[in-house]
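*Asks:* need a 3D model of the sequence below.
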Amino acid sequence: MTIHRPNRQLGFQTRSIHQGYDPLLERGSVSPPIYMTSTFAFPNVAAADAVVADEVEGFLYGREHNPTQALLEQRVASLEGAEAGVAAASGMAAISSLFFSLLSPGDEIIVHETLYNNTTALTGEGLPRFGIKVVKVDLSEPANLTAAVTQKTRLVYFETPINPTGEVLDIAAIATLAHQAGLRVVVDSTFASPALQRPLEHGADIVVHSLTKYINGHGDLLGGIVLGDAETMHKVRGLGLRYLTGATLSPMACFLVLRGLKTLKVRMRQHSENALAVAQMLDAHPAVRIVRYPFLESYPRNAIARKQMAGGSGMMSFELHAGYDGAMAMMDRLKLIARAVSLGDVESLIMHPGGLLQARRKVYPEAKLGTGVTMDLMRLSIGLEDAEDLIDDLKQALDGG
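*Replies:* Here you go, the predicted structure:
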């Protein structure tokens, strides 16, 4: 659908509903159709050859591309301010497809010292198996980046806000130094979503999201997406997605993400409003030792967060004076907030990385917490319930039930 507005792009909310789709081209169907097919037919051999050779746009096989997937990619790319995107079967599939497309044996990648635990495993254990050196750097001080760069460095990768701590990194400052060294910057912006933060506007080159989280928002599917310039995304689709991971997002899942995307902006506004109220309560509670929430006035990097984010999102971490044992007891007293490992759902969820680690070590003895993640830390994903009910639940749990 094309609507002409002199000198003005359609707004974020409008594009989240209409971008890339005209109902009149699909028999008037207001909701986009779901193309449930694994393969696509051609009128003749020449037409098939033209699609395979990238001479014309078209669809060949569902593992590479599908019209429902294409609409999702175009829509999220528009919201993120990217030229193109590649959807994948999970956030980790998106990250892996990107890394395997852009990195080769002998290359180096700089990553922040704290990452989502599965990304930590990929960078700490997975990439080195294929001859790719991973250099961990504390990017909370951007100047640290310069000393870590070598002639073999190709990418700088970090999350902001960071999973699970909720800490914020300065995208613009890191990107400036990375670009001076000729490097590309990749930002995992899952905790914020494009409704609150668009890293490309602050100098990043590529953005990744777990679609599982806020962009879908309803906790009922897995998905991921990589976004950036068209040439790089073409490479990610042709290499990483097509045969290195084969991790395609199904047409049905694409449709469900498109449905969730339509309410992203209004959901993120409410997530942020609820979370700020909860963070302020926790910050004032005598049982709480520390709260990390980007828009909390007492948060040390609050100015950076407000510079690059339109809202604080729904994610925070906090610790109690009672430490690990107190955290486990408090979590067990919660009645409304669910003990669960995901985030970004309409339901509020809480998890304890240290407790999860203790259980995981029974299967993977080498498992360890990321830098800056203490055994006392709890990660809280604030949903869309009434804030007063969430606050009451946390208070009764903190006060001993």
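*Asks:* from here on, contacts and neighbour counts on C-alpha atoms
*Replies:* Noted.
*Asks:* was I right about residue 216 contacting residue 263?
*Replies:* No: Residue 216 is beyond contact range of residue 263, at 9.1 Å (criterion: CA atoms under 8 Å).
*Asks:* neighbour count winner among those two?
*Replies:* Neighbour tally, residue 216 and residue 263, criterion other CA atoms under 10 Å: the higher count belongs to residue 216, 27 against 16.
*Asks:* and this one, please, so the two structures can be compared:
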Amino acid sequence: MKRKLDFSKLGFGTGMIHAGQEPDPSYGALATPIYQTSTFCFDTAEEGGEIFSGERAGYAYTRGGNPTTTALEQKLSILEGGEAAIATASGMGAVGGALLAYAKAGDHILRGRCIYSCTEHVFRENLSKFNIEVTSADFSDLEAVAGGIKENTKLLYFESMSNPMMELSDIREISRIAHDRGIKVVVDNTFTPPPEIRPLSLGADLVVHSTTKYINGHGDAIGGAIIGAKEELDPIRSGITTKLLGTTPSPFNSYLVLRGMQTMELRMQRHCENGFAIASFLEGNPHVKRVYYPGLSSSPQHALAERMMKGNYGGILAFELKDGIRGMKAFDACKKLLNSFTIPSIAVSLGDPGTLVEHAASMTHGAVPAEEREREGITDALIRVSAGLEDKEDLLADFRAAFSVLD
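*Replies:* Got it, this is the predicted structure:
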């Protein structure tokens, strides 16, 4: 029998290639097969009863488990250094599962002030229907976090790097503040996946991801994940994601994400390299008011970025154009610039092979009330960039050409 690998002693790239993927026992297939089935058969009625009761390992119905998805979940747990993982049909399925695991009627959740707009919608519109109170705080300010905690606070929820303002949160210190008060910590790590940041190692209880983004890396599958300790995840799987929410991914999407993860280390290196190059170019551009990217030495959070990210500063950034360029309003200047790119595509999402650009105030955060956008710093002058895997010099040449229309 082949010796089992100890992933705690192996590098990140090795883990992403081999974790969860063994030759198929039926025919020896090297690539994990797609078990495209809704239900599974049993040899005997007794076997069926034992699998349903949990006395015997096995599969009964794909909403509750599937071999392709199990392989993905094993790889996801290695990705973040967790004991277990739950794959979901989307990133929002993961967010919903994590929130409902820890909060009930009468509880309070303290959330980051600047978060993904769909998550913000859940906090603003949905949780109040369950009598769950939600308030926000600036999670880049530890005093604001501590000051925002109430007697009935059960959960702190924030993004490792906020969307779209690229503000880092000190996960280790926030987790210490929370755990001293018996409060759980959930971190959305979509923007800064390993090898950039590992929230569990810094004290977080659960990590959620939209695997649609960097983890899949090819822009062709929707998915999500919740990662953490097995005892935390078992009740989420049994009662929330598979039943209340029904957010089990399709076997085919599990296969696509599983395949994408095998090249994750190499992809993330290129994303980080291109993100830093674009941010550096923008910092020196006369039409740019400010660049939001903690990898720049000029960033007020650069010291925290060095400590948490260890040189892997990511491939996503944002920048603001200056006011009154050629007499234009900020929104019109942004539109003119976006329409002038040839290599980047105008699209939301991130982590694709191709570079993506978008206008946050009218696209990803268009549904967020204007006054809240302004409080968070999401102005009409803000553009978000997801640096892709193209040749760096081609990207920089295209950015220079696009900005020339503003001269």
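*Asks:* please state their TM-score.
*Replies:* After superposition, the two chains reach a TM-score (TM-score structural alignment, normalised by the length of the first structure) of 0.94; 397 aligned residues with a CA RMSD of 2.0 Å.
*Asks:* for residue 305 of the second structure, give its distance to residue 169 of the second structure.
*Replies:* 9 Å (CA to CA, to the nearest Å).
*Asks:* do residue 321 of the second structure as well
*Replies:* 25 Å.
*Asks:* skip the chain neighbours and tell me the closest residue to residue 271 of the second structure.
*Replies:* Nearest non-adjacent residue to residue 271 of the second structure, counting by CA to CA, 6 or more residues apart in numbering: residue 315, 4.6 Å away.
*Asks:* the one you found is in contact with residue 276, isn't it?
*Replies:* Yes: with contacts counted by CA under 8 Å, residue 315 of the second structure reaches residue 276, the gap being 7.2 Å.
*Asks:* between those two, which one's more packed in?
*Replies:* Set residue 315 of the second structure next to residue 276 and count neighbours by other CA under 10 Å: residue 315 wins out with 29 against 23.
*Asks:* distance of that one relative to residue 363 of the second structure?
*Replies:* In this structure, residue 315 of the second structure and residue 363 of the second structure are 19 Å apart, going by CA to CA.
*Asks:* quick one: contacts for the corresponding residue of the second structure for residue 18 of the first structure?
*Replies:* Matched by TM-score structural alignment, residue 18 of the first structure corresponds to residue 18 in the second structure. Remark: with contacts taken as CA atoms under 8 Å, 6 or more residues apart in numbering, residue 18 of the second structure is in contact with 75, 262.
*Asks:* so how far is residue 351 of the second structure from residue 18 of the second structure?
*Replies:* Counting by CA to CA - residue 18 of the second structure and residue 351 of the second structure are separated by 22 Å.
*Asks:* same thing with residue 116 of the second structure?
*Replies:* According to CA to CA, residue 116 of the second structure and residue 351 of the second structure sit 15 Å apart.
*Asks:* ok, and the closest non-adjacent residue to the residue nearest the centre of the first structure?
*Replies:* By CA atoms, centre = their mean, the mean C-alpha position of the first structure lies nearest to residue 190, the distance being 2.1 Å. In space, and not counting its chain neighbours, residue 190 of the first structure is closest to residue 209: 4.7 Å by CA to CA, 6+ apart.
*Asks:* hmm, residue 91 and the one you found touching each other?
*Replies:* Yes: contact criterion CA under 8 Å: residue 209 of the first structure and residue 91 qualify, at 6.2 Å.
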